[in-house]
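[1] curious how this folds, go ahead:
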Amino acid sequence: MNNKYLSMLLLGGLALASSCSKYTDIKTQGSLIPSDIDNYRYILNDTYSFESGGEMTDLAAADVSIVDAAQQSTIEGYNNYFFIRNIYLWKAPVIEVTTSHDPDWDTYYRRIYSCNVVINELPSSNGGTDSAKAELAAEALTHRADAYLNLVNEYAKPYNSATASSDLGVPLVLTQDLDQQLKRVSVAAIYNKVEEDLKTAVRSLPAASNYNTMPGKPAAYSLLARLYLLKGDYTNAGLYADSVLALKNTLNDLGTISSMPYRKSDPEIIFSKIAAQGFTYSPYVLRLSDDILNLLGTSDMRYQLFTKDAASYFGSTYTGRYFSREQINYENRNIGTSVPEMMLIKAEVLARAGSTGAAMDEVNLLRQKRFKAADYVALAATDKNDAVVKVIEERRREFMCRLLPWMDQRRLKDDPLFSKTYTRTWQGQTYTLEPSSNRYVFPIAAYVIGLNPEIEQNP
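    So this is what the prediction gives:
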């Protein structure tokens, strides 16, 4: 077993660096531990630790189509790119080299470790009022909850009320003890802890935050709305979506906008999180599938602003359109919660309750801001099922290549309205993802299990 310790770096201000732990094994320097309350504020201001999210889910989702021979050949030519192929083809292992790290696992557990330092050390810190300490702890609880919600939706089965208490989740790490056992708890246990932490956090969070990267009450409410949607608890999902929209409901008008706002001040974004790896440069190209392009249509401003012709940017060996949102403002794509997500959660809840007209009204409120006035056409639904389908289609348009499409594929894979078998071809060989497939769950890297043999691998 490696020696393990928590590291702090003094770089202009005290900021938490990566921990060298048995579940991430990321080497760092120093051993400064904060004791003053101000230092915990510096920890929570560390953008790298707290804002970065996963990068693999978008490759697995149906939005992406890596079909150009040039891109496939480039990926095959360098082992650092193999994880792109393996995730895209739903293969196991994803991380082939047994000494290599899983970037998503490391990113989320690094954040969780930082959060645990804040949560557990704040009560005995020097200075500050009890309310100031409670607010900092609430921020850390919110960041940790987001990390666990993403982890359990990558490395565990989708939430199923009948089996969640027995389905394997992920290790639940709540202290900074690096020698603790890391056995996987159940999916239900992870969801219950996320729910508990967010409900605790919301009591001490401010009604608004200075930047979207810092959680306020809308951030905690929005994560609860997302959690309940993933659980299939539509009543609570709708209630928390409404709680968010009562506090924050601004939309960008893509039909008239002259420049896109930066994430930290974008009025649409509630709780900004970013995909750790940008995928708009060869061979990290999110080439869009015909399915999503046909769903978008060329008059949709999300097509015009957020996609580009591949050949004009990468050369004649690349075809089709690719997702180019990251080239606006040169910021990695937001995968955190947003006003559109809350609106579409509310719309789905209404549709599933049979309130077809109200559901489509909510969808159309969003769509009015996604077209030029001359191109906008309101959507209508013929019945409950048609309304649900149209809401999910709008989610695909709005969130393409931004985490939620893969979460939606997982939660809807057994729903007769959406259940389907996906196929992909790679250098002449066809790969299949069926609704019952275990490949809807990412395997845990061999390196992690090698350090922690108590962790059970996914089938």
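[2] rest of the way, CA atoms for contacts and neighbours
    Noted.
[3] quick one, helices of the stretch 1-150 of the chain?
    37-44, 47-51, 57-60, 69-76, 82-88, 103-121, 130-155 (DSSP state H, counting those that start in this stretch).
[4] next, the angle from the helix or strand harbouring residue 228 to helix 130-155.
    Taking DSSP states H and E as the definition, one finds residue 228 inside helix 217-231. With axes from the mean of the first three to the mean of the last three CA atoms, to 10 degrees applied, the angle from helix 217-231 to helix 130-155 works out at 30 degrees.
[5] in helix 217-231, what counts as buried?
    Residues of helix 217-231 classed as buried by neighbour count (16 or more other CA atoms under 10 Å): 217-231.
[6] show me which of the residues you listed is closest to residue 307.
    Nearest to residue 307 among the buried residues of helix 217-231 is residue 226, at 26.3 Å by CA to CA.
[7] show me the contacts for the closest one.
    237, 345 (CA atoms under 8 Å, 6 or more residues apart in numbering).
[8] wouldn't residue 302 be in contact with residue 370 here?
    Yes: using CA atoms under 8 Å, residue 302 is in contact with residue 370, at 6.7 Å.
[9] identify the contacts common to the two.
    residue 254.
[10] follow-up on the earlier one: and the buried residues of helix 217-231, which is closest to residue 117?
    For the buried residues of helix 217-231, the nearest to residue 117 is residue 220 (19.9 Å; CA to CA).
[11] show me the contacts for the closest one.
    142, 198, 199, 201, 202.
[12] could you do residue 75 as well?
    By CA under 8 Å, 6+ apart, the residues touching residue 75 are 81, 82, 84, 85, 283.
[13] format those as a markdown table; extra columns: distance to residue 153 and neighbour count.
    Below are the contacts of residue 75 laid out as a markdown table (distance: CA to CA, whole Å; neighbours: other CA atoms under 10 Å):
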| residue | distance to residue 153 | neighbour count |
| --- | --- | --- |
| 81 | 23 | 16 |
| 82 | 22 | 18 |
| 84 | 19 | 24 |
| 85 | 20 | 18 |
| 283 | 26 | 17 |
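[14] ok, the residue nearest to residue 137 when sequence neighbours are not counted - how many residues close by?
    The shortest distance from residue 137 to any non-neighbouring residue, by CA to CA, 6 or more residues apart in numbering, is to residue 119 (5.1 Å). Other residues within reach of residue 119, judged by other CA atoms under 10 Å, total 23.
[15] and residue 119, how far from residue 139?
    Per CA to CA, to the nearest Å, residue 119 is found 9 Å from residue 139.
[16] what do you get for residue 191?
    Distance check for residue 191 against residue 139: by CA to CA, it reads 18 Å.
[17] which one of the two has more residues nearby?
    Using other CA under 10 Å, the more surrounded residue of residue 191 and residue 139 is residue 139, with 28 against 22.
[18] another for comparison:
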Amino acid sequence: MKKILLLSCVSLFFLGCGNFLDINPESEVVNDDMFSTAEGVEDALYGVYMSMVKEDMYGGDMSVLIPELLGQNFITDDGYLTYVSSLNLAAQPARYVVKDMWIASYLVISYLNNIIDNLENKSVKNFKYYNLYRGEALGLRAAIHFDLLRLFAVHIKSTDENAKTEAIPYVTKYTFKVTPFSSVEEVYAKIIADLEEAEKCLSEDETLMPDVRKGKETGFTGARELHFNLYAAQAMLARVYWMKGDLVNAKRYADKVIRSGKFRFENKENLATFMKRRVSLSETIWGLYTTKISSYLYDAQSLLFTMYLPNGWADVYTTTSTSESEKDERLKAWFLTKANSGLSKDIFTKIMDEKNDVSAYTGGAYLGYSMIRIPEMYYIMAEALLEEGDKEEACVYLDAVVAARGMTKFRDREGKLEISFDDIMDERRKELFGEGQWWFCLKRLNRDVYVHALGATLKGSDKIYTLPLPSEELDPR
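    The predicted structure follows:
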């Protein structure tokens, strides 16, 4: 019988301080009275966030390494990862290398369900920030299930009806009982329901999150961009509906985030640094605090052969401007050429760099990684408007990002009468390079994929767009 992999004894991280920027993520304790105080609930949520930034989740593998290898933005010579890079996902080594993401994700989901269960008999009478606690837990539960769905299940438009019937388990109870697999449609419905409830619970963020954030905030209601906040719920709903193919609702939620006025594009002069090891105070809708993603992923490029740029990688940034002198500013801002053992090597530095000295960091932003940023909302708006036939307004939203990156707007380019869907896709890839999103863009469209390791193009299919379940999840033969 299929079963979820859980540890025999699940415990929550207990973090005994009010600000998780200073916590010790290694401390653990099982405390029956943990949820009797607001501090206990907050510590439990901090523990969840710190679990999420371990290497087998969003501290490396699930945020960047695996999806970027799948999307062919990087390739690898590292053992079992070569099966992922070559999209040979049916092979046993591929099953082995992605197993830890599955295990870690469901373990964190169990932590969240424990929090949610313990909040059921509580209210704002017990905890001043009860709605924030519940909203964050529900939103995180939905976000993690969503990533599991788009990694390990076929797309909702797959023609394999049997595969769509059993997608992933959507676990909503803190229990060791087996949770049956839900269909793709059912999982989407449950994700959306959790996110909609989270949006209601997190309404206080309208006042808690200032329009202009300066950083260095403390306490549970400070640094809300490091928590799953109101705008994270709305942005995730936009992303979920977009992946599902419902552009009407995707547009509705993307518009909410944009119209909130809480997020703005960073000055192009700061393009090389505003995401480097940090959560942007301007563009990040929701990010995770971590001090380690830089060293883990930078070393994977510079010292090891775990992740390196393929031949012709810079062609992604070819500009469609008619000006021969115009270059995409992101190309020189987010990559560098480094001498290594007498050879030159191209290194991706957009979200990481060689230096990882936390004590030397004096910037106002928080150390960490962006889970979702404002440019994505503009791409969703542009695509939705283009589908509706409003090409002029679609161009306005696409040009907003293009201009922020120092490029000539599409509407000002000679001979460019209107934008196309491919223009939006190209800009998505350029902007979100290294953030683990490109493979999902391809999967949504069932696009053919040129695989660098094979030197060949593989036809779009469930076979190359569905990670294998851990062997322990399969029915015994």
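[19] quick check: TM-score for this pair?
    With the length set by TM-score structural alignment, normalised by the length of the first structure, the two chains reach a TM-score of 0.79; 412 aligned residues with a CA RMSD of 3.5 Å.
[20] picking up where we left off before, out of the buried residues of helix 217-231 of the first structure, the closest to residue 155 of the first structure would be?
    When these are compared for distance to residue 155 of the first structure (CA to CA), residue 230 wins out at 14.6 Å.
[21] that closest one -> the second structure?
    Taking TM-score structural alignment, the alignment pairs residue 230 of the first structure with residue 243 from the second structure.
[22] excluding its backbone neighbours, what's nearest that match?
    residue 444 is the one closest to residue 243 of the second structure (CA to CA, 6+ apart), at 6.1 Å.
[23] do residue 208 of the first structure as well
    residue 216 (5.1 Å).
[24] for residue 372 of the second structure, see how far away the counterpart of the one you found in the second structure is.
    Matched by TM-score structural alignment, residue 216 of the first structure corresponds to residue 229 in the second structure. From residue 229 of the second structure across to residue 372 of the second structure, the span is 12 Å (CA to CA).
[25] got any residues that touch both of the two?
    residue 286.
[26] of these two, who's got more company?
    For residue 229 of the second structure versus residue 372, neighbours defined as other CA under 10 Å are more numerous around residue 229 (29 against 20).
[27] still contacting in the second structure, which of the contacts of residue 220 of the first structure?
    Retained in the second structure by both residues aligned by TM-score structural alignment, their matches' CA atoms under 8 Å are the following of the contacts of residue 220 of the first structure: 142, 198, 199, 201, 202.
[28] could the residues you listed be laid out in JSON lines, adding secondary structure?
    Shown next, in JSON lines, are those (DSSP: H, G, I helix; E, B strand; the rest coil):
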{"residue": "142", "secondary structure": "helix"}
{"residue": "198", "secondary structure": "helix"}
{"residue": "199", "secondary structure": "helix"}
{"residue": "201", "secondary structure": "helix"}
{"residue": "202", "secondary structure": "helix"}
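[29] biggest separation within the residues you listed, which pair?
    The widest separation within these (CA to CA) is 9.4 Å, between 142 and 199.
[30] okay, the two: which has more neighbours?
    Each of residue 142 of the first structure and residue 199 has its neighbours counted (other CA under 10 Å); residue 142 has more, 28 against 18.
[31] check contacts around that one.
    197, 198, 201, 215, 219, 220.
[32] repeat for residue 393 of the second structure
    382, 385.
[33] quick one: map it onto the first structure.
    Under the alignment by TM-score structural alignment, residue 393 of the second structure pairs with residue 358 in the first structure.
[34] ok, now residue 169 of the second structure?
    With TM-score structural alignment as the criterion, residue 169 of the second structure pairs with residue 171.
[35] now do the contacts for the aligned partner of residue 100 of the second structure in the first structure.
    Counting by TM-score structural alignment, residue 100 of the second structure corresponds to residue 103 in the first structure. The neighbourhood of residue 103 of the first structure, defined by CA under 8 Å, 6+ apart, consists of 54, 55.
[36] relative to residue 162 of the first structure, how far out is residue 103 of the first structure?
    Distance check for residue 103 of the first structure against residue 162 of the first structure: by CA to CA, it reads 31 Å.
[37] and if you look at residue 281 of the first structure?
    Going from residue 281 of the first structure to residue 162 of the first structure by CA to CA gives 43 Å.
[38] quick one, which of those two is more surrounded?
    Applying other CA under 10 Å to residue 281 of the first structure and residue 162 shows that residue 281 carries more neighbours, namely 13 against 8.
[39] ok, residue 59 of the first structure - contacts?
    Residue 59 of the first structure neighbours (CA under 8 Å, 6+ apart): 84, 87, 88, 286.
[40] what's the second one aligned with over in the second structure?
    Pairing criterion TM-score structural alignment: the partner of residue 87 of the first structure within the second structure is identified as residue 84.
[41] just to check, that match is in contact with residue 94?
    Yes: using CA under 8 Å, residue 84 of the second structure makes contact with residue 94 at a distance of 5.9 Å.
[42] picking that back up, any chance of the contacts of residue 142 of the first structure in TSV, with distance to residue 403 of the first structure too?
    TSV is the format used below for the contacts of residue 142 of the first structure (distance: CA to CA, whole Å):
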residue	distance to residue 403 of the first structure
197	22
198	20
201	24
215	19
219	17
220	18
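[43] and of the residues you listed, the nearest to residue 310 of the first structure?
    residue 219 (35.4 Å).
[44] how close does that closest one get to residue 343 of the first structure?
    From residue 219 of the first structure to residue 343 of the first structure the distance is 14 Å (CA to CA).
[45] keep only the contacts of residue 59 of the first structure that are still in contact in the second structure, please.
    Retained in the second structure from those, counting by both residues aligned by TM-score structural alignment, their matches' CA under 8 Å: 87, 88.
[46] need the contacts of residue 59 of the first structure in CSV (columns: distance to residue 455 of the first structure).
    What follows is these, written out as CSV (distance: CA to CA, whole Å):
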residue, distance to residue 455 of the first structure
84, 24
87, 21
88, 25
286, 32
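[47] in the stretch 201-350 of the first structure, which spans are helices?
    So, for the stretch 201-350 of the first structure - with DSSP H, counting those that start in this stretch - the helices run 217-231, 234-247, 290-296, 301-306, 310-314, 339-352.
[48] please consider this matter closed, and thank you.
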